[in-house]
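Colleague: just need the structure, nothing else, for what follows:
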Amino acid sequence: MAEAKVELKAVYPVPAKVKAAAHIKGKEAYEKLYKRSIEDPNGFWGDIADEYVTWFKKWDKVEDYNFDIRKGPVYIKYFEGGKLNVSYNCLDRHLEKKGNQVAIQWEGNEPGEDMGLTYKDLHEKVCKFANVLKAQGIKKGDRVVLYLPMIPELAIAMLACTRIGAIHGIVFGGFSSDALRDRIQNSEAKLLVVCDGTFRGAKAIPQKTSADEALKTCPSVEKMIVVNRVGDKIKCDWTEGRDLWWNDEMAKVDANCEPEW
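Modeller: This is a model prediction of the structure:
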């Protein structure tokens, strides 16, 4: 049987529609940008930062570095002295023009389990969870650990932390209680966000039980907020005064939360 011949081309033209919407229109434009980035890195990266990021306070210096160990420790710094808010840049600045566009499209464990969140939807949920965190005493500089599977609440919790200036650490949802414990102890986190459980195929896998075990030797954690993911498919132990359901706490707060700069 003769093999079909495939004609290979060295260059494939970019469709006009794609080219028209591209940030860089062609090889010549790319080379011009690259040349400037090498010859004038401060001006190049300063312009990029001005165009794509909203700043509460502009930086004092675009870049600073030392690669010579004879002059001291090696370091790289960018935009030192600048102040911004990640939540504001991811959400607020897009609301006017893109508020009704999809920001997150999530597909769950089973076919048909999906969710689309617009920028407006996501902004509202992020602001509400930021207020939940504040209601539990979390403030700028406090540490929060997120021990969640790949669900929308993970992105919501992460952006909520950035909105109020809390430092978040994401721990892979499949890690053991020992691995979770070590990360909580190292960060001295005050609050943990977890699921009651998660799914592996059709099977419900406990997750809060690992968190409960980890917290036996994590005295820094004052509250655990629990996302109801699997419902009554598994047993979920509860510690009164510490454990709080995500949905219950979200229902208590409003959707107005100014970003922390």
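
Colleague: hey, let's count contacts and neighbours off CA atoms from now on
Modeller: Fine.

Colleague: element containing residue 77, please.
Modeller: strand 75-80 (DSSP states H and E).

Colleague: residue 29 now?
Modeller: helix 27-39.

Colleague: next structured bit after that helix?
Modeller: Scanning onward from helix 27-39 (DSSP H and E), the first element met is helix 41-52.

Colleague: buried ones in that following helix?
Modeller: 42, 44-46, 49 (16 or more other Cα atoms under 10 Å).

Colleague: would you do the same for the sequence below? I want to compare the two.
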Amino acid sequence: MDMTKVPSRSGSHNVEDLEVLREGFDWEEVKKDFSWYKTGKVNAAYETIDRHAENPDKKDQVALLYSAPDREERLTFEQLSKQSNKTANMFKKYGIQKGDRVFLFMPRSPEFYANFFGILKVGGDCWTFI
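Modeller: Purely as a prediction, here's the structure:
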């Protein structure tokens, strides 16, 4: 990936001052931001994509930046959520359900990630050959 093509976003760093963050950091407070704190279950697709897609301030932010010699693509949280929902519905249609192992044999691409998260959304165990 040619990093010169990725513009920096001035003033929007995740961490402005690491020392200040460390001083007031508390894992117990951070855990409350995740659904497993309330449900006792881990939903990786929700935590990494869907909760951001549901947030009006984050849904249009780039979730996936893909760069290959023949293709460049950016997907927002909302776009990746919708694509992974489509693949989840496809997997359901073919009978994939919680606990089923699904192997993906494809290159890393936007389609790979849509399939990966779609498998997680139906409760499948995703295994990759990449």
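
Colleague: how far does the helix holding residue 29 of structure 1 sit from its chain's centre?
Modeller: 31 Å (Cα atoms, centre = their mean, to the nearest Å).

Colleague: that helix packs against which elements?
Modeller: Contact here means 3 or more Cα pairs under 8 Å, 6 or more residues apart in numbering; DSSP states H and E; on that basis helix 27-39 of structure 1 packs against helix 41-52.

Colleague: mind running it again at 7 Å?
Modeller: When contacts are defined as 3 or more Cα pairs under 7 Å, 6 or more residues apart in numbering; DSSP states H and E, helix 27-39 of structure 1 packs onto no helix or strand at all.

Colleague: can you tell me which residues contact residue 37 of structure 1?
Modeller: Counting by Cα atoms under 7 Å, 6 or more residues apart in numbering, residue 37 of structure 1 makes contact with residue 44.

Colleague: how about it, what's its partner in structure 2?
Modeller: Alignment note: residue 37 of structure 1 maps to a gap in structure 2; criterion TM-score structural alignment.

Colleague: buried sites along the strand holding residue 77 of structure 1?
Modeller: 78-79.

Colleague: can you give me the angle that strand makes with helix 41-52?
Modeller: 50 degrees (axes from the mean of the first three to the mean of the last three Cα atoms, to 10 degrees).

Colleague: which helices and strands does the very next helix or strand once past strand 75-80 of structure 1 pack with?
Modeller: Going down the chain from strand 75-80 of structure 1, the next helix or strand is helix 86-90, by DSSP H and E. Other elements packing on helix 86-90 of structure 1 under the criterion 3+ Cα pairs under 7 Å, 6+ apart are helix 152-164.

Colleague: residues in contact with the helix it packs on?
Modeller: Outside helix 152-164 of structure 1, the residues touching it (Cα under 7 Å, 6+ apart) are 85-87, 106, 125-127, 129-130, 139-140, 148, 167-168, 259-260.
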